[in-house]
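S.K.: Next come a sequence and a model predicted from it.
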Amino acid sequence: MKLVSVYHVDAFTNAPFAGNPAGVVPDAGTLTVPQMQRIANELNLPESAFLMESDRPDADFRIRYFTPATEIDFCGHATVGSTWLLATERGWLEKGRPIVFETNVGLIPVELDSVDGQLRNVTMTQIAPSVREIGVDPEEVARLVGIRAEDMDDRYPMKLASTGGVHLLVPVRTRDAIDRAVPLSSELAALNRKHGITTTHLFTWDAPAGYDLYTRDFAPAIGIPEDPVTGAANGALSGYLALEGMLAKGEVHQLVIGQGHAIGRPGTLHVTVETTGAHPVIRVGGAAHITIAGQLRLGAE
């Protein structure tokens, strides 16, 4: 019988049962891709991360991400959860340097912020953001995500944005409208597959006290009805705000984004958007909490 260490880490929170849960398998080098997919399906968390040695001298680990249904190229909250685990359980905090992950979209360095030897926050620098048009009727998107057409905020363009995965950004006028959203999952999944979209991400500036933006994320095309707190989608959103001129150029902007409140898993993301260079730099940070530690017992293949 093969034993595999596995962890359940709640990301973008410092408490259990909040934020976004990720499975983390820190010693995945001997696992096959089908085994990784079956483990992710068994854990049945939004995403699970599998860590192994990297062939690149400038990376500390190769990391692969799986939903219960499929492999995806990048996942923010599972990166935060993996970093937190390595720093607190595997001695990486004492190394005093960032951890660099090799992902399908490139290298992702993650900085460790500690106070008196205690980890407080981890912050990943995502790949350069991009935005592009999508030829879809906003009223149809409103119907698919389960809000009224008048709930759409026409002050902001609905676009596709990416810092790894592709996210459909849907501007909404109020937090209440976002909280009331009940998506038509099968139809939304079909739209997302047609356009190569990873998640559909609703956002509003009508945020709770202490937050700048409030968001909600649906990803039925990759097997996730709702992703509680999304590092990748909110990174893409932050890049969109910079590229579309909604954040002033030549400055460093600090955003606090809230997500997960609508489904009882509130989380907080701290995003730094640097617009001082030729291209915006997006850094997404947060805390995490290791909620479950155990072993999977794999039978013979």
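M.R.: Alright, I've got the coordinates. Numbers count the residues shown, from 1 in each chain.
S.K.: C-alpha only now, for contacts and for neighbours.
M.R.: Noted.
S.K.: pretty sure residue 278 is in a helix, no?
M.R.: No - counting by DSSP: H, G, I helix; E, B strand; the rest coil, residue 278 is not found in a helix; it is coil.
S.K.: what's the closest non-adjacent residue to residue 186?
M.R.: Closest residue in space to residue 186, ignoring its immediate chain neighbours: residue 220 at 7.2 Å, by C-alpha to C-alpha, 6 or more residues apart in numbering.
S.K.: In this structure that neighbour contacts residue 184, no?
M.R.: No - applying C-alpha atoms under 8 Å, one finds residue 220 not in contact with residue 184, separated by 9.5 Å.
S.K.: now the nearest residue to residue 56 once chain neighbours are set aside, what's its secondary structure?
M.R.: Computed as C-alpha to C-alpha, 6+ apart, the closest residue to residue 56 that is not its neighbour in sequence is residue 102, at 7.9 Å. Recorded secondary structure, residue 102: strand (three-state DSSP).
S.K.: residues near residue 102, how many?
M.R.: Counted with other C-alpha atoms under 10 Å, residues neighbouring residue 102 total 22.
S.K.: Between residue 220 and residue 184, tell me which one has more neighbours.
M.R.: residue 220 (24 against 14).
S.K.: take a look at this one as well, against the first:
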Amino acid sequence: MNPKGRELGRARLGESETSRLRRSLFATSATTHAEALKATAQAFGKQCAVRSICTFTSSERGGNQVAVIEDSGDAFETREMVRIAETCGEGFVVFVKPNRRRVDPSTKSFKICLLTPGGGCHRTMLESMAIASLFDLVDRRPPDLPLLTEGSKVRIRAESIVEQVWQVEVSTEIDDLGCFWIEAPCPRIISQAPEMEVCEALNVNMLAIQTDLPIQVVECAARHLLVPVRSRRVIGDLDPHWELICEVCKLLHCEDFHVFSLDPSAGGHVHTRNFNPMHRMEEEAASASANAALVAYLHVNRILPIESNERIMCEQGYSCGLRSKPSKVFVKLQLEAGKSSSLIGVDAPGVTQQNSMSGDATGEAVTKERQMMKGSRYISNQMDETRFNLPDDYYQEQARRAIELQIKIEAAKRAGKVYKEEDKEPTAPAMLPPPLALPAPISSCWIGGTCVKFQRQEYKVKY
């Protein structure tokens, strides 16, 4: 377009290009924003095709809704991509481009640019956008981008181009069942959180919190505050104070509240709900990195028996605002038994030293000690003998000694004396119980989910 056309477009907008780029859906009224978009479309008169995809769900009414736009020839400039993102109705917008960097020819790779209607994109939003772009490439198979099928492994270079500018490369793969997986940073427990402040922010009393589980900040791509509650009914009835949530997040240097319960409703392992007012969204239907942090939390604190590469399903979005958006986020941890690693951050006050060590336990061996303390099926005489390495006639010998001691006490009483047992040095060292089953360290973490097309599969937008 010639310079006169651009100047005409700016004049019709009545503001400079820089201030227009900073305009946000969250900072202006709907009328003013609609007028600006209409004037922009008249001035430039271009269109592009947008495909709407729902991630982490098998229903078009659930999950995160992502707008995917193909840009095989790098035709869009930064300001044009920002303008398109403001026009789209989805909460996440991703532009799929070929990767121009030198890479191994045998490695499939492409590039994605991440945006939101408000401009910038946070690192925690990467998983939804990357999975949506993978699904779009598998479904459409464009000629200028890598051909993806089931079993493909892909490298994605993701970048946010406005406001929070960042860039990262991640590994992804597609399994035989059509589930899309993306590798996430290894989670780490950072610190313990105060219970009273968390209860005030969530507008609940202490009876709603499951007090035998800790409230901790766990880092996985970002820092998430994990709050255990007693049931999914408590999760559905939550009406939090958004200002207090922001204050607690700033105090603990975390991004959001991730509330969970070990009371699933749709065949999963945990039922969750995420509050994220720090990033201009009160609640997210599917929080990938927060659920990855939660699964690591359950493993490190020996709450769920998790095997290496076991698929853990986290339910979310069933109480999302006025309309439920049921989502299912899959997480699998790769555990390396015997590897020396610290699962706890160095600046983790309030975290017990017992949980700061790593061992080689996986699966039911991790939760055996917790089950024994609760008096479950693990407690029995046979279990005690095995655990303490007791001889076969241990209990008979103890009964015989008790009878002999009672006879000596009665004989001394008849003689008018007080029986006092002689102190004898132990002939054998005391037999101590074995140490607690410490959880195996996490070598890698993968987040997965399925995608479906939205009802309005493809539409045109002007920019």
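M.R.: Structure received. Bear in mind that the values here come from a model prediction, so they are computed numbers and not experimental data.
S.K.: residue in structure 2 matching the residue nearest to residue 186 of structure 1?
M.R.: Per TM-score structural alignment, the equivalent position to residue 220 of structure 1 in structure 2 is residue 277.
S.K.: pretty sure residue 141 of structure 1 belongs to a helix, no?
M.R.: Yes - secondary structure of residue 141 of structure 1 (three-state DSSP): part of a helix.
S.K.: Apart from its chain neighbours, what residue comes closest to the corresponding residue of structure 1 for residue 175 of structure 2?
M.R.: Under the alignment (TM-score structural alignment), residue 175 of structure 2 pairs with residue 113 in structure 1. Distances taken as C-alpha to C-alpha, 6+ apart place residue 121 nearest to residue 113 of structure 1, at 5.1 Å, with adjacent residues excluded.
S.K.: Neighbours of that neighbour, how many?
M.R.: 21.
S.K.: can you check the one 3 residues further on too?
M.R.: Residue neighbour count, defined by other C-alpha under 10 Å, stands at 26 for residue 124 of structure 1.
S.K.: which residues touch it?
M.R.: Applying C-alpha atoms under 8 Å, 6 or more residues apart in numbering to residue 124 of structure 1 gives the contacts 79, 80, 108, 109, 110, 111, 283, 284, 285.
S.K.: Pull out the buried residues from the residues you listed.
M.R.: Neighbour-count burial (16 or more other C-alpha atoms under 10 Å) applied to the contacts of residue 124 of structure 1 gives 79, 80, 108, 109, 110, 111, 283, 284, 285.
S.K.: Can I get these in a markdown table including secondary structure?
M.R.: Output for these, formatted as a markdown table (three-state DSSP):
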| residue | secondary structure |
| --- | --- |
| 79 | helix |
| 80 | helix |
| 108 | strand |
| 109 | strand |
| 110 | strand |
| 111 | strand |
| 283 | strand |
| 284 | strand |
| 285 | strand |
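S.K.: ok, and what's touching the longest strand seen in structure 2?
M.R.: The residue-count maximum for a strand in structure 2 (DSSP state E) belongs to strand 451-462. Outside strand 451-462 of structure 2, the residues within contact range by C-alpha under 8 Å, 6+ apart are 41, 45-61, 65, 84, 87-88, 131-132, 135.
S.K.: Produce a PyMOL select command limited to the buried residues of these.
M.R.: Buried residues among these (16+ other C-alpha under 10 Å), as a PyMOL selection:
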select buried, resi 41+50+51+52+53+54+55+56+57+58+59+60+61+65+84+87+88+131+132+135
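S.K.: before we move on, the earlier item: can I assume the match of residue 220 of structure 1 is in contact with residue 258?
M.R.: No - using C-alpha under 8 Å, residue 277 of structure 2 makes no contact with residue 258, being 11.9 Å away.
S.K.: residues of the longest strand of structure 2 that come out buried?
M.R.: 451, 452, 453, 454, 462.
S.K.: Identify the residue of structure 1 aligned to the third one.
M.R.: Under the alignment (TM-score structural alignment), residue 453 of structure 2 pairs with residue 290 in structure 1.
S.K.: Its match and residue 95 of structure 1: what is the separation?
M.R.: 20 Å (C-alpha to C-alpha, to the nearest Å).
S.K.: Repeat that for residue 254 of structure 1.
M.R.: As judged by C-alpha to C-alpha, residue 254 of structure 1 and residue 95 of structure 1 stand 27 Å apart.
S.K.: Comparing those two, which residue is more hemmed in?
M.R.: Neighbours per residue (other C-alpha under 10 Å) separate residue 254 of structure 1 from residue 95, with residue 254 holding more: 13 against 10.
S.K.: what's the counterpart of residue 56 of structure 2 in structure 1?
M.R.: For residue 56 of structure 2, the aligned position in structure 1 is residue 12, judged by TM-score structural alignment.
S.K.: which residues does that match contact?
M.R.: Going by C-alpha under 8 Å, 6+ apart, residue 12 of structure 1 touches 19, 20, 77, 80, 229, 267, 268, 269, 285, 286, 287, 288.
S.K.: go on, residue 275 of structure 1?
M.R.: Each residue near residue 275 of structure 1 by C-alpha under 8 Å, 6+ apart is listed here: 242, 248, 249, 250, 251, 252, 253, 281.
S.K.: before we move on, back to that, could you export the buried residues of strand 451-462 of structure 2 as JSON lines, including distance to residue 200 of structure 2?
M.R.: Conversion of the buried residues of strand 451-462 of structure 2 to JSON lines gives the following (distance: C-alpha to C-alpha, whole Å):
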{"residue": "451", "distance to residue 200 of structure 2": "36"}
{"residue": "452", "distance to residue 200 of structure 2": "38"}
{"residue": "453", "distance to residue 200 of structure 2": "40"}
{"residue": "454", "distance to residue 200 of structure 2": "38"}
{"residue": "462", "distance to residue 200 of structure 2": "46"}
